[in-house]
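Colleague: Show me the folded form of this:
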Amino acid sequence: MRIRLLLLAALIVALAAPTGAWAQAPKPAEPEKGSSRVKQTAEITMDKGGVIKIEFFPEDAPKTVENFVTLAKKGFYDGLTFHRVEPNFVVQGGDPKGDGTGDPGYKIKAEFNKQQHVRGVLAMARSQAPDSAGCQFYITLAPAHFLDGKYTVFGKVVSGMNIVDGIKKGDKMKTVKIIDAQ
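Modeller: Have a look, this model is predicted:
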């Protein structure tokens, strides 16, 4: 009888082991000593002159930042317009069709976060569906707290807000460059 109990216990252990029932959760990788994460910013150079410098929030919206950076590095935004300008609210751009209906051919999952819609925030525009953003973005001209937690905020303007304030419907982005800094 005792041998049967031991065999039964061994069988249970053998069957449970592959399922990870007793496995510990993997520990996050430790950063290498002396290494630091590359901080990226963006510079939007306007066709009419002026530069808007953006700082990203990769901790709050990593996939959204990655998407924007990838599109910018491919030159996707170069020559596109700000197709929507709502005084005291937002300027919106990044649409390849220039009318608010364009996308890059895919949608990204929303990353709603704790960042608030204060003046100068960079966020993803989308349709009514939460996971419908792709390439269009907006910059707030004034606080818009009714948008908090409903749109993915992924950066902020750190210089050139005076340029943002002067954007008119149809103004073109000459280039959007990503700057890597340590």
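Colleague: use CA for all of it now, contacts and neighbours both
Modeller: Fine.
Colleague: Tell me the secondary structure at residue 7.
Modeller: Following DSSP: H, G, I helix; E, B strand; the rest coil, residue 7 is assigned to helix.
Colleague: no no, residue 146
Modeller: With three-state DSSP as the criterion, residue 146 reads helix.
Colleague: What distance do you get for it to residue 39?
Modeller: Taking CA to CA, to the nearest Å as the measure, residue 146 falls 30 Å from residue 39.
Colleague: The two: which is more packed in?
Modeller: Per other CA atoms under 10 Å, whichever of residue 146 and residue 39 has more neighbours is residue 39, with 13 against 9.
Colleague: Any figure for the gap between that one and residue 152?
Modeller: Here residue 39 is placed at a distance of 19 Å from residue 152 (CA to CA).
Colleague: Sticking with the closest residue to residue 149 other than its chain neighbours, tell me its helix or strand.
Modeller: Once flanking residues are discounted, residue 149 sits nearest to residue 112: 5.3 Å by CA to CA, 6 or more residues apart in numbering. Counting by DSSP states H and E, no helix or strand carries residue 112.
Colleague: Second chain to compare with the first, below:
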Amino acid sequence: MRKLLLVAAATLAAGPALATGLEIEMGGGVSGTVVIDLFEDVAPQHVERITTLAEEGAYDGVVFHRVIDGFMAQTGDVEFGVAEGDLSQAGTGGSDLPDLPAEFSELPFDRGTVGMARASDPDSANSQFFIMFAPAPHLDGQYTVVGEVTSGMDVIDTVARGDGPSGAVAEPDLMERVTVTE
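Modeller: Below is the predicted model:
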């Protein structure tokens, strides 16, 4: 019994366990729910950031500002990507939290993989993430994998595509509500 109490006390002292996923209710021209399993064992700092922002409601109403057909859909700019605001700078912002160090892994970027967006500096991920439409082996080991879509990839497939090589979306769809799941 004493050993069990010590383990329980150590667990409580370590703080709350990281959540294991997200549920995204889509909005704009897309309806449906996307469920993401987060890999806290692979990228604990990035998963903690995403769940913190989701719990604060920072992702609610944020658009998919960059969507490239056959490649990926990017969202998560909690600074400049809120649907009700001026979207002219969407994709250039992040949260007011510091950037994260890279947590690269051996996991591949396949269809449904969720990765953290970043600038050219590998240690510049903050709040933005992307969901893969198709495999992209050139990203393997270059970007942090944070999870995978386990349900609702058909919903992601209907997100409005952007124009040109940048994939900027003129009339973007959005994450209406993002909830952390256990």
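Colleague: TM-score of the superposition?
Modeller: After superposition, the two chains reach a TM-score of 0.77 (TM-score structural alignment, normalised by the length of structure 1), with 148 aligned residues with a CA RMSD of 1.7 Å.
Colleague: wait, isn't the residue nearest to residue 149 of structure 1 in contact with residue 152?
Modeller: Yes - counting by CA atoms under 8 Å, residue 152 is a contact partner of residue 112 of structure 1 at 4.8 Å.
Colleague: Report the set of residues contacting both of these two.
Modeller: Common contact partners of residue 112 of structure 1 and residue 152 (CA atoms under 8 Å, 6 or more residues apart in numbering): residue 61.
Colleague: Surely residue 157 of structure 1 is in a strand?
Modeller: Yes - per three-state DSSP, residue 157 of structure 1 lies within a strand segment.
Colleague: sorry, back to before: when residue 112 and residue 152 of structure 1 are compared, which one has more neighbours?
Modeller: With neighbours defined as other CA under 10 Å, residue 112 of structure 1 and residue 152 compare such that residue 152 has more, 29 against 16.
Colleague: what do we get in structure 2 for that one?
Modeller: In structure 2, residue 152 of structure 1 lines up with residue 144, judged by TM-score structural alignment.
Colleague: Next up, the contacts around the most centrally placed residue in structure 2.
Modeller: Note on structure 2: the residue nearest the mean C-alpha position is residue 129, at 3.8 Å, using CA atoms, centre = their mean. Residue 129 of structure 2 makes contact with 74, 75, 76, 114, 115, 116, 117, according to CA under 8 Å, 6+ apart.
Colleague: Export those residues to CSV and append columns for secondary structure.
Modeller: Converted to CSV, those look like this (three-state DSSP):
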residue, secondary structure
74, strand
75, strand
76, coil
114, strand
115, strand
116, strand
117, coil
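Colleague: Which contacts among those residues does structure 1 share?
Modeller: Here is what carries over to structure 1 from those, by both residues aligned by TM-score structural alignment, their matches' CA atoms under 8 Å: 74, 75, 76, 114, 115, 116, 117.
Colleague: For the residue mapped onto residue 33 of structure 2 from structure 1, which non-adjacent residue is spatially closest?
Modeller: Under the alignment (TM-score structural alignment), residue 33 of structure 2 pairs with residue 51 in structure 1. Distance criterion CA to CA, 6+ apart; nearest residue to residue 51 of structure 1, sequence neighbours excluded, is residue 45 at 4.5 Å.
Colleague: Distance check, the spatially closest residue to residue 48 of structure 2 that is not a sequence neighbour against residue 141 of structure 2.
Modeller: Residue nearest to residue 48 of structure 2 in three dimensions, not counting chain neighbours: residue 18, with 6.6 Å by CA to CA, 6+ apart. The gap separating residue 18 of structure 2 from residue 141 of structure 2 is 23 Å, by CA to CA.
Colleague: next one: residue 40 of structure 2
Modeller: According to CA to CA, residue 40 of structure 2 and residue 141 of structure 2 sit 17 Å apart.
Colleague: In space, what's closest to residue 110 of structure 1 - neighbours in sequence excluded?
Modeller: residue 131 (5.0 Å).
Colleague: Trace that neighbour over to structure 2, please.
Modeller: Under TM-score structural alignment, residue 131 of structure 1 pairs with residue 123 in structure 2.
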